[in-house]
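>>> Provide a 3D model corresponding to the input given below.
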Amino acid sequence: MAISVAAAQERIVSERRFFTGMAVSMAAVAFAGFAHTYYLAGFQDAPTPVLTPWLHVHGALCSAWVVLLIVQVRLIAAGQRSVHALLGSAGVIVAAATLFAGLYVAFHSQRRVHTAANADTLADPYVFLIFPFTAVILFALFVTLGVMAQAVMS
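Here you go, the predicted structure:
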């Protein structure tokens, strides 16, 4: 019996390390992906992109979402389920705001220069919109599935 309890405890510790590592890895990938054009844009010698106030709102919301992921994983690892649940409710608000900011930024992108030369190609900003729209739809789908799964488990 003692061996199975020790094995179960080791599995729990291992899972907590895994999920914490994955959350931190996701944050690192997001930072690396946006470091050149957003997080560290002011420190580059290259021309900086146009960062409108809405891009800052979108960036702040997406950053908050990733930080929230790490905090939520650590709360569960620490056994703080009630705080995790409370923060999860706030996470739904952050997710909804991220969704709307993402759509707004996609529609009002500074890249919108529709010409005859780029019409019907991926360089056409209107054709390129399929990528942010797909990302927003998938984000909304996964958040909705997460909320539904949590409702079933409660």
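>>> CA only for contacts and neighbour counts going forward, please
Noted.
>>> For residue 149, the count of nearby residues, please.
11 (other CA atoms under 10 Å).
>>> From residue 143, how far off is residue 150?
11 Å (CA to CA, to the nearest Å).
>>> Give me the more crowded residue out of the two.
Neighbour count, other CA under 10 Å: between residue 150 and residue 143, residue 143 has more, with 16 against 12.
>>> my guess is the more buried one contacts residue 95, does it?
Yes - taking contacts as CA atoms under 8 Å, residue 143 lies within contact range of residue 95: 7.3 Å.
>>> For the helix ranked longest in the chain, list every residue counted as buried.
In the chain, assigned by DSSP state H, the helix with the most residues is helix 2-34. Residues 16, 19, 20, 23, 24, 26, 27, 31 are the ones in helix 2-34 that count as buried (16 or more other CA atoms under 10 Å).
>>> Go ahead and list the helix or strand containing residue 141.
Here residue 141 sits within helix 130-153, counting by DSSP states H and E.
>>> chain center to that helix, what's the gap?
Offset of helix 130-153 from its chain centre (CA atoms, centre = their mean, to the nearest Å): 11 Å.
>>> Let's compare: structure for the following, please.
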Amino acid sequence: MNPRQILVAAMLLGSVASADLTVILPDPEIYADTSEGFLIETTLPGTFKTPEGVIAALLTLGDQAKNKKLENPFTPEALRGSSHFEGAKPLAAYYRGARIKDKEFIVSFSGEAMRYLNNTAGIQEFVKGSLVATVVKNFPAVKTVQYEIDGEIVTDWDA
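Next comes the predicted model:
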């Protein structure tokens, strides 16, 4: 299922209402100046309530954020300065789903997602920072966010 099909399926399952989804995206200007407080709250069109819907919306609608100063770190353009740029697809192309187990939020991807998740420290801060902050904002009971790659939880990261 491609990212747009996931989004349509989420809509058909009733996870979308008429308000906006609060997400967190990086401000590259603040990051360049201080690298603190660079993750900024903004909104995307639609209210997505399920774990799958929130992550699918963040990954596929990042370019539609209300605050246009913020960067969408989930596109190949965000990888331009890294060795992982060649042939990269948007992170949404590698997205497999999300679920909550107890107080743990698990986001599943195929192996190619490591281009984003295990890249330079800066890219990791933008990508994982946005994912984690958006999850915590929309699911406040969540205590940890884990990344599942090809069915295995990854805990060791380079950079």
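>>> what TM-score comes out when they're superposed?
The TM-score (TM-score structural alignment, normalised by the length of structure 1) is 0.28; 80 aligned residues with a CA RMSD of 5.8 Å.
>>> just to revisit the earlier point, the helix or strand following the longest helix of structure 1 - contacts with which helices or strands?
For helix 2-34 of structure 1, the following helix or strand on the C-terminal side (DSSP H and E) is helix 53-77. Applying 3 or more CA pairs under 8 Å, 6 or more residues apart in numbering; DSSP states H and E, one finds that helix 53-77 of structure 1 contacts helix 2-34, helix 81-107.
>>> Report the inter-axis angle for the longest one versus helix 53-77.
An angle of 170 degrees separates the directions of helix 2-34 of structure 1 and helix 53-77 when computed by axes from the mean of the first three to the mean of the last three CA atoms, to 10 degrees.
>>> name the helices or strands packed onto helix 2-34 of structure 1?
Using 3+ CA pairs under 8 Å, 6+ apart: helix 2-34 of structure 1 touches helix 53-77.
>>> in the helix it packs on, what's buried?
Buried residues in helix 53-77 of structure 1 (16+ other CA under 10 Å): 55, 57-59, 61-66, 68-77.
>>> Structure 2: helices as residue ranges?
3-12, 28-33, 51-61, 114-117, 121-138.
>>> who does the last one touch, helix- and strand-wise?
Spelled out, that is helix 121-138 of structure 2. Going by 3+ CA pairs under 8 Å, 6+ apart, helix 121-138 of structure 2 lies up against strand 16-26, strand 39-48, helix 51-61, helix 114-117.
>>> hmm, 7 Å instead?
Contacts defined by 3 or more CA pairs under 7 Å, 6 or more residues apart in numbering; DSSP states H and E place helix 121-138 of structure 2 against strand 16-26, helix 114-117.
>>> Also the first one?
Where contact means 3+ CA pairs under 7 Å, 6+ apart, helix 3-12 of structure 2 is packed against helix 51-61.
>>> Only the buried residues of the helix it packs on, if you could.
Neighbour-count burial for helix 51-61 of structure 2 flags 51, 52, 53, 54, 55, 56, 57, 58, 59, 60, 61 (criterion: 16+ other CA under 10 Å).
>>> next one: stretch 76-87 of structure 1
Buried-residue list, stretch 76-87 of structure 1, by 16+ other CA under 10 Å: 76, 77, 84.
>>> got a list of what the second one touches?
In other words, residue 77 of structure 1. Taking CA atoms under 7 Å, 6 or more residues apart in numbering, we find residue 77 of structure 1 in contact with residue 16.
>>> related to what we said a few turns ago, for the buried residues of helix 2-34 of structure 1, give me a markdown table that also has distance to residue 131 of structure 1.
Putting the buried residues of helix 2-34 of structure 1 into a markdown table (distance: CA to CA, whole Å) gives the following:
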| residue | distance to residue 131 of structure 1 |
| --- | --- |
| 16 | 33 |
| 19 | 28 |
| 20 | 29 |
| 23 | 24 |
| 24 | 25 |
| 26 | 20 |
| 27 | 21 |
| 31 | 20 |
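>>> before we move on, the earlier item: redo the helices and strands packed on helix 53-77 of structure 1 as a markdown table? Include distance to residue 130 of structure 1.
Formatted as a markdown table, the helices and strands packed on helix 53-77 of structure 1 follow (distance: least, CA to CA, whole Å):
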| stretch | distance to residue 130 of structure 1 |
| --- | --- |
| helix 2-34 | 20 |
| helix 81-107 | 10 |
